[in-house]
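**Student:** sharing a model that was predicted from the sequence below.
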Amino acid sequence: LIEAISDEQLRRFRANAGAGQLLTTGLFALVRHPNHLGEAMVWWGFGLAALAMGGWGVWPVLFGPLLLNLLLRWVSGVRMSEVDLEARPGFAAWVASTPAMLPWPRPRR
């Protein structure tokens, strides 16, 4: 659901916003990549469901969601998505104030 909502927000933003703008409202105000968060949550759900059905003997099924998280956050997803965004106005402030994938509370300054 998170992935679908964020994809729709992004679709509407691209249809209405001028080129070179950043989407920093809706789910994108909570995390910079809610679509990646939604994708990861789906795969963690599959892994945890398999774990619940098969017990700890099937714990290796959690390797898939873990690997997906690592790839989305550190290799392909976030890094590749942000290459085009870096030159846009407000990007540095958005990165400083908004977590990449997990909505952790930020310390107050």
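**Tutor:** Nice, I can see it. Numbering: from 1, shown residues only.
**Student:** going by C-alpha atoms from here, please, whenever you check contacts or count neighbours.
**Tutor:** OK.
**Student:** contacts for stretch 65-72?
**Tutor:** In this structure, residues lying in contact with stretch 65-72 by C-alpha atoms under 8 Å, 6 or more residues apart in numbering are His36, Ala40, Trp43, Trp44, Gly47, Gly77, Val78.
**Student:** one more time with 6 Å, if that's ok
**Tutor:** Trp43, Trp44 (C-alpha atoms under 6 Å, 6 or more residues apart in numbering).
**Student:** neighbours of Ala93, how many?
**Tutor:** Neighbour count of Ala93, defined by other C-alpha atoms under 10 Å: 9.
**Student:** comparison target below:
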Amino acid sequence: MQAAIQLLQLLLLALPAVVKAEGCVTKACTLDCQPGETCALQMVDCIRAPCPPIQACVDFQECRIYEPDRSDYCADVCAEGRCPKGSICELQEVQCIRAPCPPMATCNK
């Protein structure tokens, strides 16, 4: 059932892109994402070309497991849309008292 819901959500996101596939012009994302997420155009595999990108909300952090003690933590990721145009997202190492010490995403020109 969960797979069917995810497929339906994907189709609802891709439908506007498929309808205008012949005159494919990349548009800016217009999804209203949750805090900590941004809208990004993601490439998809499709049966018939052209395969325009679809809009999706992507996280600025991802959850991971710290293997030595199996604790969970969140780490920054340089997802598309995290930094303003003209700047580059870079993961900077940080100093901390107790591991894990995940890098912090910063936007640099």
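**Tutor:** In hand now; what should we look at? As the structure is a prediction and not an experimental result, all values here were calculated from the model.
**Student:** tell me how the two chains score on TM-score.
**Tutor:** The TM-score (TM-score structural alignment, normalised by the length of structure 1) is 0.29; 56 aligned residues with a C-alpha RMSD of 4.4 Å.
**Student:** which SS state does Gln9 of structure 2 fall under?
**Tutor:** Three-state call for Gln9 of structure 2 (DSSP: H, G, I helix; E, B strand; the rest coil): helix.
**Student:** and it, how far is that from Pro16 of structure 2?
**Tutor:** As judged by C-alpha to C-alpha, to the nearest Å, Gln9 of structure 2 and Pro16 of structure 2 stand 12 Å apart.
**Student:** relative to Val95 of structure 1, how far out is Leu85 of structure 1?
**Tutor:** Applying C-alpha to C-alpha to Leu85 of structure 1 and Val95 of structure 1 gives a distance of 10 Å.
**Student:** quick one, helices of structure 1?
**Tutor:** Remark: helices assigned in structure 1 by DSSP state H are 2-16, 34-54, 63-70, 77-85, 91-97.
**Student:** give me whichever of those is most buried.
**Tutor:** helix 34-54 (a mean of 18; mean count of other C-alpha atoms under 10 Å).
**Student:** packing partners of that one?
**Tutor:** Here helix 34-54 of structure 1 touches helix 2-16, going by 3 or more C-alpha pairs under 6 Å, 6 or more residues apart in numbering; DSSP states H and E.
**Student:** now do the helix it packs on against helix 34-54, angle only.
**Tutor:** 170 degrees (axes from the mean of the first three to the mean of the last three C-alpha atoms, to 10 degrees).
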